[in-house]
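Student: heads up, no residue letters with this:
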């Protein structure tokens, strides 16, 4: 499937924690978007310190009017204290709020595994899983932009719809 949407820019905002795993998700997202007909130069990548910082950064990007959609990517793991569930929920809630307040589609690829250890077996599993999620969020992003265009939404522009 390819898209005939004219997409100005897509932002991919990535948390710094577990960047080695999230880089694979970002690369898979980029590859899938290209397969769907979105030129690579239309996708802008941004790094923020952690997951908790993604909603504010996404809000600034959305309010700039320069992005048709924003993806937030993080891996929030249980570090032995209860904090991870709070952070994960705050990120998802924040991203939803950005989306509803700005009318710019925002997608969460913020994952919170029950058990994560950085040994080879878990690392390999989560590397593959995050790459899969990168492709899925690309499909969701293009699907939503097409749905909004068909609904007459002002974002994205429909200049090249055929």
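Tutor: Good, I have the coordinates. Since the model is a prediction, treat every value here as computed from it, not as a measurement.
Student: all contacts plus neighbour counts: C-alpha atoms, from now on.
Tutor: Noted.
Student: and residue 95, how many neighbours?
Tutor: Look at residue 95: counted by other C-alpha atoms under 10 Å, it has 25 neighbours.
Student: buried residues in the one helix or strand residue 135 maps to?
Tutor: Residue 135 belongs to helix 120-150 when assigned by DSSP states H and E. Using 16 or more other C-alpha atoms under 10 Å as the test for burial, helix 120-150 gives 126-127, 130-131, 133-139, 141-142, 144-146, 148-149.
Student: which residues in the chain form helices?
Tutor: Applying DSSP state H to the chain gives helices spanning 19-35, 54-64, 83-102, 120-150.
Student: surely residue 130 and residue 27 touch.
Tutor: No: counting by C-alpha atoms under 8 Å, residue 130 stays clear of residue 27, with 10.1 Å between them.
Student: just want the angle from the helix holding residue 135 to helix 19-35.
Tutor: With axes from the mean of the first three to the mean of the last three C-alpha atoms, to 10 degrees applied, the angle from helix 120-150 to helix 19-35 works out at 40 degrees.
Student: and helix 120-150, what other elements does it pack with?
Tutor: helix 19-35, strand 69-75, strand 106-111 (3 or more C-alpha pairs under 8 Å, 6 or more residues apart in numbering; DSSP states H and E).
Student: and here's the other structure:
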């Protein structure tokens, strides 16, 4: 069964500042995801000037860059994009687990939503499928971060 992110509502990105951190490893896949994420942000009225894209070597480097971006206080939300394809060694598990934990920790520590756009696939074909057309997970990550920014802003502060 294929899953696809369906936003709970149409969220406007007007006035929001979004950071996008993309891994260069498996670059063609990640670039397709970044382009789709950026298109979704523009469709939802995030100004092009309010989207900052940076690149890191690979998925393992995503958490530190996301954390550093979040700590600047300049971004309402961040999108992490990468692709790890399983090989013949346990390296896949280490990279995926480190990236997953690191991004979650960065978001929890900073209070800034960081959308998890990391493809973890067994084959290149699966990665291509998840980075093209209606199945593009970059778009899903962009919609997710917009929703989370609005969700967090809607929570009443105590006091």
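Tutor: Nice, thanks for sending it over. This is a predicted model, so every value here is computed, not measured.
Student: follow-up on the earlier one: out of the helices and strands packed on helix 120-150 of structure 1, which is the most enclosed?
Tutor: strand 69-75 (a mean of 27; mean count of other C-alpha atoms under 10 Å).
Student: average offset between it and structure 2?
Tutor: Its matched residues in structure 2 lie on average 0.9 Å from strand 69-75 of structure 1 after superposition (mean C-alpha distance after the TM-score superposition for structure 1).
Student: which neighbouring elements make contact with that strand?
Tutor: Identification of packing neighbours for strand 69-75 of structure 1 by 3+ C-alpha pairs under 8 Å, 6+ apart yields strand 10-15, helix 19-35, helix 54-64, strand 106-111, helix 120-150.
Student: export those to a markdown table and tack on distance to residue 3 of structure 1?
Tutor: Converted to a markdown table, these look like this (distance: least, C-alpha to C-alpha, whole Å):
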| stretch | distance to residue 3 of structure 1 |
| --- | --- |
| strand 10-15 | 14 |
| helix 19-35 | 9 |
| helix 54-64 | 22 |
| strand 106-111 | 18 |
| helix 120-150 | 8 |
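Student: of those, which is nearest residue 75 of structure 1?
Tutor: Among these, strand 106-111 comes nearest to residue 75 of structure 1, with 5.0 Å by C-alpha to C-alpha.
Student: rewinding a little: right, so of the helices and strands packed on strand 69-75 of structure 1, which gets closest to residue 96 of structure 1?
Tutor: Here strand 106-111 is closest among these (C-alpha to C-alpha), at 7.0 Å.
Student: so that closest one corresponds to what in structure 2?
Tutor: Mapping strand 106-111 of structure 1 onto structure 2 (TM-score structural alignment) gives residues 114-119.
Student: repeat that for stretch 71-86 of structure 1.
Tutor: Counting by TM-score structural alignment, stretch 71-86 of structure 1 sits on residues 79-94 of structure 2.
Student: need the residues that contact that stretch.
Tutor: 18-26, 29-30, 33-34, 58-59, 62, 66, 95-96, 103, 114-124, 127, 138, 141-142, 145 (C-alpha atoms under 8 Å, 6 or more residues apart in numbering).
Student: can you do 7 Å?
Tutor: For stretch 79-94 of structure 2, contacts defined as C-alpha atoms under 7 Å, 6 or more residues apart in numbering pick out 19-23, 26, 30, 59, 62, 114-124, 141-142, 145.
Student: got the end-to-end distance for that stretch?
Tutor: Stretch 79-94 of structure 2 stretches 21 Å from its first residue to its last (C-alpha to C-alpha, to the nearest Å).
Student: so what's the equivalent of residue 146 of structure 2 over in structure 1 up against?
Tutor: Here residue 146 of structure 2 is matched to residue 142 in structure 1, going by TM-score structural alignment. The contact partners of residue 142 of structure 1, by C-alpha under 7 Å, 6+ apart, come to none.
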